[in-house]
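Enquirer: Sequence plus predicted model, see below.
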Amino acid sequence: MSKAPSLSLAAYRVLSWGLPKSKGGSLPPRPEGELIWLHAANKHRLRAVNDFCHRLIQSRPGLSVLMTAPPDADVETWPHSDALLINLPVENPGAARSFLDHWRPDLGLWVGGGLMPNIITRAAERGTPLILLEAENDVRVALAGKWLPDIARHTFDSFRTIHVTSEDTARQVRRLGIAGSKVALFPPLRVNPTLRSWPEDELIETNHVLAGRPVWLAAWVEATEFISVLSAHRQAMRMLPRLAMILHVADMSEVGPLRKRLEAMDLRCANWEDGDMIEDTTQVILASDPEDLGLWHRVSPVTFMGSSLEQGRGGQDPISATALGSAVIHGPYVQNHQEIFDQLDEVGAAQAVNTATELGDMVVELLAPDQAANMALAGWQMVTDGAPQVDTLIEIVQEHLDHRGVDYAGS
């Protein structure tokens, strides 16, 4: 049974009625069965949240996920989400009630700050278990209610479990009057991709064809980067004459014109998509299917992540390359995945370059014995570091869902 709201919270709800409700069309229908609502406070956390959801859904078949962003976030600029991603309504009690009436979440996870008192306290009063991850002492109180006491305490106290990433934050939360038993130190969610396996016979055959040759992969290369990447490859071949490059282009329509350009440059190439044989003299292997990157990352000890050497694209996600054992090189323009690249750079799993000359030098450097292997190991450790914590969090979520006791067929 839900507790009656305090006078302070009741007054806050009355005062925040004045906020205009969010504009927009009708909401998509709620999926049948169990549904968890997962809120990401900013777009930089979405990739890690998305990976966690993959693992959770694998552990609990039939579970649906609704992801939300702050009311003022432009979700069109957020990274891809496999789950439905929508904005939360503004901090208006009527909008909060309508959101919860429609989605009826069986459990809520809130990642980060920007806590919104109306929707959080309403969900708790309905008996929805709420878990706060990567907690920050950051409550998004409507302007009219900033003078009211205890709103932050009521908001935090609506969560059954509060995970903080530092002892300082834990102290701040406890000072609000939150029971210490609710607050626990817990590392932030880490990117932890679920990778598709690759047919072993094809992997063995491809490795056999390229055996004894140094190999590097240039992935997601844009047309504006072709000259730089090909110049880097020519430069690297002066030091490594048998070097082979797998050139994966971002735009499939560029393969034909690019092949003609390679022939004009006197570079011997094979088009993987056309079934060309890779020979001992092949210098460039052309590819364009994103699915095949699962093979090429496994084959190549070094991957240059394209769409990053020239302005305009913002880089591609490097995590699959890292998880599959490839050292990563990237250009300066990686803002679409800045947090992940910063983490890889910090642990020594990636190297940044600014020019074609630097790229050619870096390819030669990393293909020296043990260089790429050491970087790949650092990257693999970073990617897998958070796996035990994810498993623990999945157990917590499963336990809350198991004890809900809801008859979904009648909900």
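Expert: Done, it's in. Note that the structure is predicted; figures quoted are calculated from it, not measured.
Enquirer: From here on, just use CA atoms for contacts and neighbour counts.
Expert: OK.
Enquirer: Helices along the stretch 201-350 of the chain, start to end?
Expert: 226-239, 255-264, 293-299, 319-323, 338-347 (DSSP state H, counting those that start in this stretch).
Enquirer: same thing with the stretch 51-200 of the chain?
Expert: Secondary structure of the stretch 51-200 of the chain (DSSP H, counting those that start in this stretch): helices located at 93-103, 117-125, 151-157, 167-175, 200-209.
Enquirer: A further structure is provided below for comparison with the first:
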Amino acid sequence: MAPFPYLAWVAASTVLVPFASRSETAKLARADVPRSRAREKLGFATGQRDATQPLVWFHAASVGESLSVLALITRIGAALPDTQFLITSGTATSADLIARRMPPRCQHQFAPLDAPGPLRRFLKHWCPDAAIFVESELWPQMLRRTHASGARMALVNARLSTDSVKRWQQMPATARYMLDVFDLILTQNDAMAETIVSLGAPPARVARGINLKSMADPLPVDHAALAEAQTALRNRPVWIASSTHQGEEQSVLKAHQRLLRRWPDLCLILAPRHPARGQEVADLITEAGMSHSRRSAGDAPAGQVFLADTLGELGTWYALSDIVFLGGSLRPIGGHNPFEVAHSGATVLSGTHVTNFAETFSGMEELGAARFVSDAADLAEKVEALFSDTQGREMACAAALEFAQQQTDKLDEIAARLITTLELSA
């Protein structure tokens, strides 16, 4: 018998689905998503299912979660050449970035709303043989209805916030009911494995995995844009600050002002996490008294700061420098993925707030591939030290590449475990 909170949610979602649909459709329309694709939220598929091949469905919510599984899909696809893949996510941004990096035999759809009608239509059309959910995507009906369809199920990169854990602890029967659907749960660390078992997951099905966000494939490089940027820079020294958040750009710009005293032709490539903040960041650069050019205006790198306020081009900018500061870390945001930087062969500088990637940064720091900074002055000092010590910088970059290569075998192990547990076959 399903627990009362689950039954109450089924009833409520049936009533609320028209309102949720209107809200989601409007949100996607503002992002220029065609109405036909927005209807995927109601379970109306725009893609085709080849009934002659098995299908593995991956569901992720956000940009980071979606991109984190692309490398895993690629690995599983290499082992299962006759299998097709579906990845669902909730946002227009994630759909756009997935489209640019889509693995072979894979297609994207917007995830159906967690309500009876949308899920019935979605599952009837796609009939997944296996379903792999990412991080904390524990929508009750999506899980139970997928389980009822007969699909084998896994939760990878499992991570629950403190607030989520507290909510599930207040509904122990419902927590067990949700977690029991999974044939395998791979957590980001040992502590999370213990937490999920304490919530009622069968211990034999729970194991520590890896942080998939630290396993991403190398970012794509636009070689034409790279050549244009290299020509524009004319061998100027370059450092990069990427994925910065509000309140961090000021520290980065202060560090750059100090560095300019020693290297007047130094260029900073500044890539805010959210390109929509481009004008705000441009104003900060002007207020700091520095000249800049702006990618969203079609500019090539010029001036003291190049504002890279576009999506999907970080791989190109990382190819221009071997010193990268990663934002989201000078403030308690949790940090961003250093593995993408390591893949590019650059060394990483980061603030100390890296709870989202604690294990990854620990391994990189141990190898000498990453260094922590505390504030603007410390950031300037660390960048200056790297520019001044060519041999030390080359060793740090080599350590970053070594770290990236070490992770590849771990990802292959996870792919093999999923294939076995979910009873997929070549």
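Expert: In hand now; what should we look at? The structure presented is a predicted model; accordingly, all values stated were derived computationally and were not measured.
Enquirer: which stretch among the helices of the stretch 51-200 of structure 1 comes nearest Leu230 of structure 1?
Expert: Nearest to Leu230 of structure 1, of all those, is helix 200-209, at 22.2 Å by Cα to Cα.
Enquirer: Take the helices of the stretch 201-350 of structure 1 and lay them out in CSV including mean neighbour count and distance to Leu143 of structure 1.
Expert: As requested, those are arranged in CSV below (neighbours: other Cα atoms under 10 Å; distance: least, Cα to Cα, whole Å):
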stretch, mean neighbour count, distance to Leu143 of structure 1
helix 226-239, 18, 52
helix 255-264, 14, 56
helix 293-299, 21, 50
helix 319-323, 23, 41
helix 338-347, 17, 32
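Enquirer: Show me what Ser288 of structure 1 lines up with in structure 2.
Expert: Under the alignment (TM-score structural alignment), Ser288 of structure 1 maps onto Ala308 of structure 2.
Enquirer: That match: how many residues sit nearby?
Expert: The number of residues packed near Ala308 of structure 2 is 27, by other Cα atoms under 10 Å.
Enquirer: now the residue nearest to it when sequence neighbours are not counted: how far from Trp239 of structure 2?
Expert: Nearest residue to Ala308 of structure 2, sequence neighbours excluded (Cα to Cα, 6 or more residues apart in numbering): Ala271, at 4.6 Å. Between Ala271 of structure 2 and Trp239 of structure 2 the distance is 11 Å, computed by Cα to Cα, to the nearest Å.
Enquirer: And these two? Which one has more around it.
Expert: Taking neighbours as other Cα under 10 Å, Ala271 of structure 2 and Trp239 compare with Ala271 leading, 28 against 22.
Enquirer: Pull the number of nearby residues for the closest residue to Arg159 of structure 2 other than its chain neighbours.
Expert: Closest residue to Arg159 of structure 2 apart from its sequence neighbours, by Cα to Cα, 6+ apart: Glu135 at 5.1 Å. Neighbourhood size, Glu135 of structure 2 [other Cα under 10 Å]: 21.
Enquirer: Mean neighbour count added to the helices of the stretch 51-200 of structure 1, as TSV?
Expert: Formatted as TSV, those follow (neighbours: other Cα atoms under 10 Å):
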stretch	mean neighbour count
helix 93-103	17
helix 117-125	22
helix 151-157	22
helix 167-175	15
helix 200-209	12
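Enquirer: what sits against the residue nearest to Ala308 of structure 2?
Expert: Applying Cα atoms under 8 Å, 6 or more residues apart in numbering to Ala271 of structure 2 gives the contacts 240-244, 307-310, 314.
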